[in-house]
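A.B. asks: this is a predicted model, with the sequence first.
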Amino acid sequence: MNYRKVYLLIIVAMLVIFLVIIHLFAAENVTIRREEAMLREGPGSYYPPIAILPEDLSVTVVEDGELWLKVQADEQIGYISRKVIEGKKDADDMFAQMGSERAITEISDIGMT
């Protein structure tokens, strides 16, 4: 076997090992901030639940999406909504209350009030 091929093989093997190690250390852990979080088969509420995750459980992020995170909890891999790691809205937060309360509107002959 040619020495050049041996060196190339060693370099490629070291590069693969290095990338695997970086990937393992780059895993981010997040904590569930809701009483119950549904671990689902896919990134959407229409996917069936796999498990219910309790509050304060730490899970490892496998893939980071805009609205859903692919996570590993113990031996299970599934998706959770990003909202479950953000925590509950503060009851004293006026803006949080505005978003959750229904607006009362009336339409009259002159316009909407």
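C.D. replies: Now that the structure is in, tell me what you want to look at.
A.B. asks: from here on, just use CA atoms for contacts and neighbour counts.
C.D. replies: Fine.
A.B. asks: now the element after the longest helix along the chain, going C-ward?
C.D. replies: With secondary structure taken from DSSP state H, the chain has its longest helix at helix 3-25. Downstream of helix 3-25, the next assigned helix or strand under DSSP states H and E is strand 28-31.
A.B. asks: what is that next one packed up against?
C.D. replies: Other helices and strands packing on strand 28-31, by 3 or more CA pairs under 8 Å, 6 or more residues apart in numbering; DSSP states H and E, are strand 58-64.
A.B. asks: tilt between the strand it packs on and helix 3-25?
C.D. replies: Going by axes from the mean of the first three to the mean of the last three CA atoms, to 10 degrees, strand 58-64 is angled at 130 degrees with respect to helix 3-25.
A.B. asks: okay, now the one to match up with it:
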Amino acid sequence: MKNRKGFLMIVLVLGFAGYIGYNYLYKEHRNISEETSSLEISASYLLERFKKNDAASLLNKTITVTGTVSEIEKNTITLSNSVNCNFETDLKNISLSTPVIIKGRCIGYDDLFEVVKMDQCSIIK
């Protein structure tokens, strides 16, 4: 009788752990373009905050960044020489020195190139 209760308890615990693990691994993908932005900030001020180690709270958050387009690659825009914004699709109809507002997920700071990195970006204006 004790063995049966112990076995049942182990099965329940393993089943619960499996359920939690499955939900953790296969949770729904974040859609950054549909999320509301937690902060609106200029590109130069964002870089300044990372240089002062004052931006840890922004990591993995949806933020809106304003700045001037200083470089354009296939699917990346650099704002004010300080923020790299990666897009899911190739960029068209964007030109250099254009002021833009971009929403995306802040993923960190690159010490070597001294730029803030963002991904899953979308152009607001």
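C.D. replies: Cool, the structure landed. Predicted model only: the values in this text are computed from it and were never measured.
A.B. asks: superposed, how do the two chains score by TM?
C.D. replies: Remark: TM-score between the superposed chains equals 0.33 [TM-score structural alignment, normalised by the length of structure 1]; 56 aligned residues with a CA RMSD of 4.1 Å.
A.B. asks: if you count neighbours, what's buried in the longest helix of structure 1?
C.D. replies: Going by neighbour count (16 or more other CA atoms under 10 Å), nothing in helix 3-25 of structure 1 comes out as buried.
A.B. asks: and residue 71 of structure 1, how many neighbours does it have?
C.D. replies: 23 (other CA atoms under 10 Å).
A.B. asks: the residue found closest to it once you drop the neighbours it is linked to in the chain and residue 16 of structure 1, how far apart?
C.D. replies: For residue 71 of structure 1, ignoring the flanking residues on the chain, the nearest one in space by CA to CA, 6 or more residues apart in numbering is residue 61 at 4.4 Å. Between residue 61 of structure 1 and residue 16 of structure 1 the computed distance is 22 Å (CA to CA, to the nearest Å).
A.B. asks: count of neighbours near the residue nearest to residue 71 of structure 1?
C.D. replies: Residue 61 of structure 1: 21 neighbours (other CA under 10 Å).
A.B. asks: so which residues of structure 2 form strands?
C.D. replies: Taking DSSP state E to define them, one finds strands in structure 2 at 39-42, 62-72, 76-79, 83-86, 99-110, 115-123.
A.B. asks: and the fourth one, what does it pack onto?
C.D. replies: So that's strand 83-86 of structure 2. Using 3+ CA pairs under 8 Å, 6+ apart, strand 83-86 of structure 2 sits against strand 76-79, strand 115-123.
A.B. asks: the host helix or strand of residue 80 of structure 1 packs against which elements?
C.D. replies: Element membership for residue 80 of structure 1 (DSSP H and E) is strand 76-81. Here strand 76-81 of structure 1 touches strand 36-40, strand 68-73, going by 3+ CA pairs under 8 Å, 6+ apart.
A.B. asks: follow-up on the earlier one: need the strands of structure 2 in JSON lines with distance to residue 13 of structure 2 and mean neighbour count, can you?
C.D. replies: Formatted as JSON lines, the strands of structure 2 follow (distance: least, CA to CA, whole Å; neighbours: other CA atoms under 10 Å):
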{"stretch": "strand 39-42", "distance to residue 13 of structure 2": "41", "mean neighbour count": "14"}
{"stretch": "strand 62-72", "distance to residue 13 of structure 2": "36", "mean neighbour count": "21"}
{"stretch": "strand 76-79", "distance to residue 13 of structure 2": "47", "mean neighbour count": "24"}
{"stretch": "strand 83-86", "distance to residue 13 of structure 2": "42", "mean neighbour count": "24"}
{"stretch": "strand 99-110", "distance to residue 13 of structure 2": "36", "mean neighbour count": "20"}
{"stretch": "strand 115-123", "distance to residue 13 of structure 2": "38", "mean neighbour count": "22"}
